[in-house]
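Trainee: Using only what follows, build the 3D model:
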Amino acid sequence: MSRFPTVAAFDCALANLSAPDRAAIAAARARQDQLTKPAGSLGRLEEIALFMAGWQGTPHPVIERARAAIFAGNHGCVVHGVSAFPASVTATMVANFAAGGAAINALAGMAGLDLKVVALDLDRPTADFTLAPAMSEAECLAALSAGAAAVDPDLHLLVVGEMGIGNSTAAAALCARAFGSTVASWVGPGTGVDAAGVARKIGVVDRAIARHADAPHSPFETLRRLGGREIAAIGGAVLEARRLGIAVVLDGFITCAALAPLAAAVPAITDHCLAGHCSAEPGHARLLDRLGLEPLLRLDMRLGEGSGAAVAVGVILAALAAHNGMATFAQAGVAQSL
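Mentor: Purely as a prediction, here's the structure:
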């Protein structure tokens, strides 16, 4: 059954976000206070453990079943020369994912993540959003529902990522419309375009913003007019994870941009999210600031595919290993005052 059969269903999900379990957080914090270390000495690892406790509803959170959900889609705006690669590369990379040869295959395996790749109508790109909405209402709802369908209720953690030639242009457009500022401040090289390519991207996004200036500024309308199928699917997956109380690790600029129109209206949408890393795409640091997220890693990565988020899962696993595996002062026979 479609998770988002209507726009009203999407709006309702966004308006009724679940909250973390405060009692579980308090119990996890009490455990942290008894572990054989100076208070706060594990820094952010302690915060991650508390975060996971809140969303799992237990003072002893675990990651026994985790998934990397990678969504792929094609974009009509590529006709304007906004990418260093042709749109056909999207399908080629999806085939590479299936063959096990991509970075996300290796990194998901390292992190113990089940890899699920969802290709969304690759033979049917979105419309050129300088001329029309990228998606119809039905297309956007279908993409949102495809994202939700990739989330199983028994997951302990969800990593989201994307693949789609041209989608850094769509991401910049979403951020510019959702958060304002100059278009140039959101546009970057993406797949590696040169200065002339960046200038073309700025022009394309400027035209898209102008084309849709009179449209409603609701999360759904912004997403369908300026996003893409894979971007909308990420939004649907994040909303479904929130309904199920599953923590989410976001990847780079495009993945985070999927939440820009949602967060502009409902900032709490990111409360169950961790930013896996800050990518080398110039707009990502600015976007993370607007989303209220501090990245776990800064490795100058800019691949996409969920790769940075997959690497960050190792940090989360370390946080839970320390939280659950360390002895308390009483268990170790150590004086707490020392």
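Trainee: Please count neighbours and contacts with C-alpha atoms only from this point.
Mentor: Fine.
Trainee: so the closest residue to residue 243 other than its chain neighbours, which of the three states?
Mentor: Distances taken as Cα to Cα, 6 or more residues apart in numbering place residue 18 nearest to residue 243, at 6.2 Å, with adjacent residues excluded. The three-state label given to residue 18 by DSSP: H, G, I helix; E, B strand; the rest coil is coil.
Trainee: and residue 18, how many residues sit next to it?
Mentor: Neighbours of residue 18 under the rule other Cα atoms under 10 Å: 19.
Trainee: Now do the contacts for it.
Mentor: Residue 18 is in contact with 242, 243, 245, counting by Cα atoms under 8 Å, 6 or more residues apart in numbering.
Trainee: In the residues you listed, which residue is surrounded by the most others?
Mentor: Counting neighbours by other Cα under 10 Å, residue 242 comes out on top of the contacts of residue 18 with 25 neighbours.
Trainee: and the strand or helix carrying that residue, how far out from the chain's middle?
Mentor: Here residue 242 is covered by helix 229-244, with elements defined by DSSP states H and E. In terms of Cα atoms, centre = their mean, to the nearest Å, the centre of helix 229-244 is found 9 Å from the chain centre.
Trainee: Summarise which helices and strands it is packed against.
Mentor: When contacts are defined as 3 or more Cα pairs under 8 Å, 6 or more residues apart in numbering; DSSP states H and E, helix 229-244 packs onto helix 7-15, strand 66-72, helix 137-149, strand 157-163, strand 247-250, helix 253-257.
Trainee: in the stretch 1-150 of the chain, which spans are helices?
Mentor: Per DSSP state H, counting those that start in this stretch, the stretch 1-150 of the chain carries helices over the ranges 7-15, 22-34, 44-56, 88-99, 103-111, 137-149.
Trainee: Hmm, I typed the wrong one, I wanted the stretch 151-300 of the chain.
Mentor: So, for the stretch 151-300 of the chain - with DSSP H, counting those that start in this stretch - the helices run 167-179, 195-211, 219-226, 229-244, 253-257, 260-265, 282-291.
Trainee: Can you point out the buried residues in the second one?
Mentor: Read it as helix 195-211. 197-209, 211 (16 or more other Cα atoms under 10 Å).
Trainee: Measure how buried residue 281 is and give me the count.
Mentor: Residues near residue 281, counting by other Cα under 10 Å: 22.
Trainee: check contacts around it.
Mentor: So residue 281 contacts 188, 189, 190, 253, 302 (Cα under 8 Å, 6+ apart).
Trainee: And this one, please, so the two structures can be compared:
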Amino acid sequence: MAPTFETLEAFAELMRTATGPDKVAYDGATERNGQLTKPPGALGRLEDLAIWYGAWRGMARPVLVAPQIVVFAGNHGVAARGVSAFPSEVTAQMVGNFQAGGAAINQLARTFGARMRVEALELDRPTADFTESEALGEADCVAALRAGWDAVDPAADLLVVGEMGIGNTTAAAAIAASLYGGGAEAWVGRGTGVDDAGLAIKRDVVAAGLKRHGSVRGLSALSAFGGREMAAMAGAMMRARIEGIPLILDGFICCAAAACLETEVAGALDHAVAGHQSAEGAHGTLLAELGKEPLLQLGLRLGEGSGAALAIGVMQGAVACLSGMATFAEAGVATG
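Mentor: You can find the predicted model right below:
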């Protein structure tokens, strides 16, 4: 499906037209789950995940054979203010590492049989410093949303979106504070590992951005504070919704981008589960705001989509059990 939006309002209207899961498939998957050779509820959350997945795929006995991981990269003007432990040049260097297959996300993609795509978004043109103006503005935000939209393979049956962008935990904290309140103190963490002085700089920068832009919500927050990689993630997430592709959310930055969608149109993330809770301090708070319970909690804080990629294995296991296990009737096992 080609993108049909040229403005943020047109994108929001597209979001409002998105349909929900397949009720017939949901009922069929639920019925099958109740007949499998196990005590009721014995597989715990895996049972709910598999039924949820089947409903979004329109299959009572679903298969999961074509997961896709897309990693988006962008540079942030606010990074010049010293908010990261690393220089902006690292973004392009890590893109090269992704393309060469040397990053953590490459290993995880290979492990779980996911096809990986890397999209570098105008790395030579950082966003504006959000303490001085909108980071993106409408035209750049729409272009990045479209880039994310176009990066999704409609033939995929599960999507993970990851990111790389020096300074993007600062942008994510500003978005979260704008959407949910609490100020810089509630949302700013150490990101790449800044020291106390760096943490103070990040808080001051976020506070300055909030003072300039106020408490904007939805896509306006993405435009005011976000990076191209964050807007691209949002575009990819919405493409997945339109195509009926279940989505696994990654860490703090990914969830900040997702929160712009959810605060624009309630229910926009119904096709998504949270892959993990990262070690970035405010991620748990953000997940609570989104109403998402993480599948994993392993102390990760890498980004790249790594935590969500690990959760592909959980989803594969859930689907395999629902679709591959025998029913009591098929196995000839007595039920009581």
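Trainee: between the helices and strands packed on helix 229-244 of structure 1, which gets nearest to residue 52 of structure 1?
Mentor: strand 247-250 (6.9 Å; Cα to Cα).
Trainee: Tell me roughly how far the closest one lies from structure 2 on average.
Mentor: Mean deviation of strand 247-250 of structure 1 from its aligned counterpart in structure 2 after superposition (mean Cα distance after the TM-score superposition for structure 1): 0.7 Å.
Trainee: Counting by contacts, list what that strand packs against.
Mentor: Counting by 3+ Cα pairs under 8 Å, 6+ apart, strand 247-250 of structure 1 packs on helix 44-56, strand 157-163, helix 229-244, strand 273-275, helix 307-325.
Trainee: For the first one, name the packing helices and strands.
Mentor: Using 3+ Cα pairs under 8 Å, 6+ apart as the contact criterion, the neighbours of helix 44-56 of structure 1 among helices and strands are helix 22-34, strand 247-250, helix 307-325.
Trainee: Deepest-packed of these, please.
Mentor: Ranked by mean neighbour count, these are led by strand 247-250 with a mean of 29 (mean count of other Cα atoms under 10 Å).
Trainee: Excluding residues flanking it in the chain, which one is nearest the residue nearest the centre of structure 2?
Mentor: Centroid-nearest residue in structure 2: residue 249, 3.5 Å away (criterion: Cα atoms, centre = their mean). Nearest residue to residue 249 of structure 2, sequence neighbours excluded (Cα to Cα, 6+ apart): residue 274, at 4.7 Å.
Trainee: now do residue 75 of structure 2
Mentor: residue 126 (4.6 Å).
Trainee: what does residue 224 of structure 2 give?
Mentor: In this structure, residue 224 of structure 2 finds its nearest non-sequential neighbour in residue 134, 4.3 Å apart by Cα to Cα, 6+ apart.
Trainee: Counterpart of the one you found over in structure 1?
Mentor: Alignment note: residue 134 of structure 2 maps to residue 133 in structure 1; criterion TM-score structural alignment.
Trainee: Quick one: neighbours of its match, just the number.
Mentor: 22.
Trainee: hang on, it packs against residue 223?
Mentor: No: taking contacts as Cα atoms under 8 Å, residue 133 of structure 1 lies outside contact range of residue 223: 9.5 Å.
Trainee: So for those two, which residues contact both of them?
Mentor: Common contact partners of residue 133 of structure 1 and residue 223 (Cα under 8 Å, 6+ apart): none.
Trainee: list the contacts for the residue nearest to residue 249 of structure 2?
Mentor: Residue 274 of structure 2 makes contact with 248, 249, 250, 287, 292, 293, 294, 295, 308, according to Cα under 8 Å, 6+ apart.
Trainee: I'd like to know which of the residues you listed is nearest to residue 331 of structure 2.
Mentor: Ranked by distance to residue 331 of structure 2 (Cα to Cα), the contacts of residue 274 of structure 2 are led by residue 295 at 30.6 Å.
Trainee: Was I right to think the closest one contacts residue 311?
Mentor: Yes: judged on Cα under 8 Å, residue 295 of structure 2 makes contact with residue 311 at a distance of 6.9 Å.
Trainee: Show me the common contact partners of these two, please.
Mentor: Counting by Cα under 8 Å, 6+ apart, the shared contacts of residue 295 of structure 2 and residue 311 are 275, 276.
Trainee: Could you check how far the residue nearest to residue 249 of structure 2 is from residue 66 of structure 2?
Mentor: 19 Å (Cα to Cα, to the nearest Å).
Trainee: next one: residue 314 of structure 2
Mentor: 15 Å.
Trainee: and if you look at residue 289 of structure 2?
Mentor: Taken as Cα to Cα, the span from residue 289 of structure 2 to residue 66 of structure 2 is 30 Å.
Trainee: now do residue 259 of structure 2
Mentor: Counting by Cα to Cα, the gap from residue 259 of structure 2 to residue 66 of structure 2 is 26 Å.
Trainee: Check residue 309 of structure 2 too.
Mentor: 13 Å.
Trainee: repeat for residue 199 of structure 2
Mentor: 40 Å.
Trainee: Ok, residue 255 of structure 2 next?
Mentor: Applying Cα to Cα, the value for residue 255 of structure 2 to residue 66 of structure 2 is 23 Å.
Trainee: Comparing these two, which shows the higher neighbour count?
Mentor: residue 255 (24 against 15).
Trainee: Tell me how far the closest residue to that one other than its chain neighbours lies from residue 329 of structure 2.
Mentor: The shortest distance from residue 255 of structure 2 to any non-neighbouring residue, by Cα to Cα, 6+ apart, is to residue 249 (6.5 Å). Using Cα to Cα, we find residue 249 of structure 2 at a distance of 37 Å from residue 329 of structure 2.
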